[in-house]
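Visitor: Need coordinates for the following:
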Amino acid sequence: MVGSCQRLVALRSIILFISLSFVFGDCTDSCVNHDCPCECYHKEVQCSNRSVTSVPNYPQHLNIQRLDLHNNYIANIKGQPFSQRCLKSLITLRLSSNNIKTIPANAFKGLLKVERLFLNHNYISKIKKDGFAGLKGLRRLYLNNNRLNKLHSNTFTPLKISLRLLYLHGNKIEHIPAKLLENFGNLKTLDLSGNRITKMDGRYFSTLPMLEYVMLSNNPWSCDEATICSTFGTFSKMQEQRHLDRVTTLHQAAFAKSPRTLSVYGGMACSSPQKRLGLSGVTLFQSMRCQDVNLTSYFGDIVTFGKHDAHTTKVNGTDNNAEIAIQSATVFLFCLLSFIIICY
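Guide: Just a heads-up that it's a prediction; the model follows:
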């Protein structure tokens, strides 16, 4: 009688475990088969280093939140392979170290909850329009160490609200479109180091109020005066103003959330002109007189950097001399006219 009860309890436990696995999506050992050569740990599917050539099909009863497909031979992600029902709750997707060359339109459509997408160390050279459409919750995008040489203004538009960290280092990018990240209000980190960028207007970052870290080293910077003054001049003004805002906010309320400070990493060593080869852009900005270069500041008004006193005095002095000359000419004409009237 006791043995029968024990067997009955054990049978009920097994049935309960199987039921919970289907309800909560516990995928332990359930997707290890010919079509899905992966290992499963509750809500995580581990498919790395399996010589996989395409995105596997997973049992639809699963509730996968983490999918690791890195270090395989996946080259094609057309046909929306991530639209499977079991991936609706996916939070982390790793596709790094594969053979992906192109991000097609709507490649990740349906992955509304994905927060971290790893596409680094592939051969990506092209991102089609709407390549990131549907990724409404994406916070971190890793596109570093690919073969990107051109970005379009709308490449990251679907990520405007959610994106916090963008890693683009180790590519072949030569130019950053002016509106590529315009008004990305939550972007905190931008890594553009190790590309082929020669010039960048510092005003490019003025619409990124939450930006904290910018990495720009290991690019072949052209260090003409306008580029140096523009890039570092705007950075300097943004840093200064955010510091002032932070101090004011802390005085007003001890626990108020203060504005972000901005840190620019990398010496931005010059590649041209020849006379400035190897010099630091930061050092050059500190030594240059940038007062004649008009820039749009963080607030959109026109500002000039450097010492303004001498410049202002010169302008005011010119205006005063002009006024004196006009007054003298007026007096002379008046005297001449009076003399003519008296004589005749």
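Visitor: CA atoms for contacts and neighbours, from now on please.
Guide: Noted.
Visitor: What distance do you get for S280 to S162?
Guide: When distance is defined by CA to CA, to the nearest Å, S280 is 34 Å away from S162.
Visitor: got the end-to-end distance for stretch 186-199?
Guide: Taking CA to CA, stretch 186-199 runs 25 Å from one end to the other.
Visitor: Do I have it right that R140 meets L168?
Guide: No. Using CA atoms under 8 Å, R140 is not in contact with L168, being 11.4 Å away.
Visitor: Near the residue nearest to G185 when sequence neighbours are not counted, how many other residues are there?
Guide: Distances taken as CA to CA, 6 or more residues apart in numbering place L208 nearest to G185, at 5.6 Å, with adjacent residues excluded. Counted with other CA atoms under 10 Å, the neighbours of L208 add up to 18.
Visitor: one more, for comparison:
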Amino acid sequence: MRLCVRGSMLKLSKAYTCLGGCNCSTDVVTSGIEVYCRGKNMHRIPAEALAREAWGSVVIDFGLNELSALPANAFRGQTKLKRLILDHNDIEKVVNKVFFKIVNVQDLDLSRNLMPKLPELFLKKLPKLLYLDISINKITKLPRSVLGRTVQLLTLSANGNMFRSIPQKLPTSLIEIQLANNAIKNLTSLDMDALYDLEHLVVLDLSGNGIEFIFNGVFSRLANLKVLDLSQNSLDSVSAATFDGLRNLEALFLQNNPTLNYIPATTFTNLPRLKYLFLYGCGLRSVSIPDTGLNVKYIWLFGNPLNCNCRLVSLAMYLQTSKV
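Guide: The predicted model follows:
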């Protein structure tokens, strides 16, 4: 039996058959099987058939189905699996052992389900996990040890849940955290503790939370952060202390904070690498910019009720001299 994949002819075992109703192909590089059962109106995972007929899979996609539970033996024998996709289902509960046998998984997508919590040990056997997506569930918090063993995790996507604070004990390997559209109303010293050891973090998205207050220095340990998104919140003030320590920040998103009506001139003076500053859709009546110390190339200010007064002179001079 031969299968043409992306212009290459790959020889498959004669014993190989795809799961009924699903689509299968072969990865050109690894020769592993890719199983796509997406949108097949499935109510359960055919664990026995999966173990018998797709034991060499590198990708398994059960997204866009009607799965409500994952049995402990769902992925038995899938030792070569690299990517597991379970998004857009009705999964409410994940048992600890369901992922214990897929030790080589690097990408796990559990987004758009109904999970209120994650079991403490469910990622215990996934030391090679790089990307975890738990967005748009009903999760309120993560147990302190739930991600502790994912020592190589690079990206955590947890948008659209019910977190009230930044989860504690996150892997220090993380370079991107997505926590948009949760219920984080204030960034306090507890959030500062949560971010304390994340020295490799490059992207932090906290947009759409309704944040009203930011504890001074909460980001101070994020020396490598390049992108910070605080848009679509309810901030009424920021200062230089708000962004203390962000010496490598390049893009700052503050747009659509309607209660933000004034920004002190010194606010961005300790951000020497800042290039992109988003301030549109706020309540700013004036903007003061220092004469030196900034490297901003693009500023977005439309949609603010700016008053034409002396405080805008510094902005006009900055725009003229820096050719923004």
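Visitor: quick one: the aligned residue in structure 2 for the residue nearest to G185 of structure 1 from N309 of structure 2, how far?
Guide: Using TM-score structural alignment as the criterion, L208 of structure 1 maps onto L246 of structure 2. From L246 of structure 2 over to N309 of structure 2 the distance is 31 Å, taken as CA to CA.
Visitor: Ok, N270 of structure 2 next?
Guide: N270 of structure 2 is 26 Å from N309 of structure 2, by CA to CA.
Visitor: Would you mind telling me which of these two has more residues around it?
Guide: Taking neighbours as other CA under 10 Å, N270 of structure 2 and N309 compare with N270 leading, 19 against 10.
Visitor: measure the more buried one to D244 of structure 2 for me?
Guide: N270 of structure 2 is 7 Å from D244 of structure 2, by CA to CA.
Visitor: got the end-to-end distance for stretch 33-43 of structure 1?
Guide: Rule used - CA to CA; the end-to-end distance of stretch 33-43 of structure 1 is 17 Å.
Visitor: swap in stretch 106-116 of structure 2?
Guide: Note: stretch 106-116 of structure 2 ends 23 Å apart using CA to CA.
Visitor: Please identify the buried residues of that stretch?
Guide: By 16 or more other CA atoms under 10 Å, the buried positions in stretch 106-116 of structure 2 come out as 106-115.
Visitor: Tell me the residues of structure 1 aligned with it.
Guide: Under TM-score structural alignment, the match for stretch 106-116 of structure 2 is residues 65-75.
Visitor: about what we covered before: pick the one among the buried residues of stretch 106-116 of structure 2 closest to H88 of structure 2.
Guide: Nearest to H88 of structure 2 among the buried residues of stretch 106-116 of structure 2, counting by CA to CA, is R112 at 4.8 Å.
Visitor: can you pull the contacts of whichever residue in structure 2 pairs up with H121 of structure 1?
Guide: By TM-score structural alignment, H121 of structure 1 lines up with G160 in structure 2. Residues near G160 of structure 2 by CA atoms under 8 Å, 6 or more residues apart in numbering: 135-137, 179-182.
Visitor: again, but for F285 of structure 1
Guide: With CA under 8 Å, 6+ apart, F285 of structure 1 has these contacts: 228-229, 232-233.
Visitor: just to revisit the earlier point, can you add secondary structure and distance to M9 of structure 2 and give the buried residues of stretch 106-116 of structure 2 back as a markdown table?
Guide: Conversion of those to a markdown table gives the following (DSSP: H, G, I helix; E, B strand; the rest coil; distance: CA to CA, whole Å):
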| residue | secondary structure | distance to M9 of structure 2 |
| --- | --- | --- |
| Q106 | coil | 27 |
| D107 | strand | 27 |
| L108 | strand | 29 |
| D109 | strand | 30 |
| L110 | coil | 33 |
| S111 | coil | 34 |
| R112 | coil | 36 |
| N113 | coil | 37 |
| L114 | coil | 41 |
| M115 | coil | 41 |
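Visitor: Can you pick out the most distant pair from those?
Guide: Across those, the longest distance by CA to CA is 22.6 Å; it joins Q106 and L114.
Visitor: Counterpart of P258 of structure 2 over in structure 1?
Guide: Per TM-score structural alignment, P258 of structure 2 is aligned with P220.
Visitor: for Q168 of structure 2, same thing?
Guide: Match for Q168 of structure 2 (TM-score structural alignment): F132.
Visitor: Just give me the neighbour total for the nearest residue to S272 of structure 1 once chain neighbours are set aside.
Guide: Spatial nearest neighbour of S272 of structure 1, chain neighbours left out: S222 (4.9 Å); criterion: CA to CA, 6+ apart. By other CA under 10 Å, 23 other residues sit near S222 of structure 1.
Visitor: What of R2 of structure 2?
Guide: R2 of structure 2 has 10 nearby residues by other CA under 10 Å.
Visitor: Test my guess that it contacts K14.
Guide: No. Proximity of R2 of structure 2 to K14 does not meet the contact threshold set by CA under 8 Å, at 9.0 Å.
Visitor: Can you show me the strands along the stretch 101-250 of structure 2?
Guide: Using DSSP state E, counting those that start in this stretch, the strands of the stretch 101-250 of structure 2 run over residues 107-109, 131-133, 155-157, 176-178, 186-187, 203-205, 213-214, 227-229.
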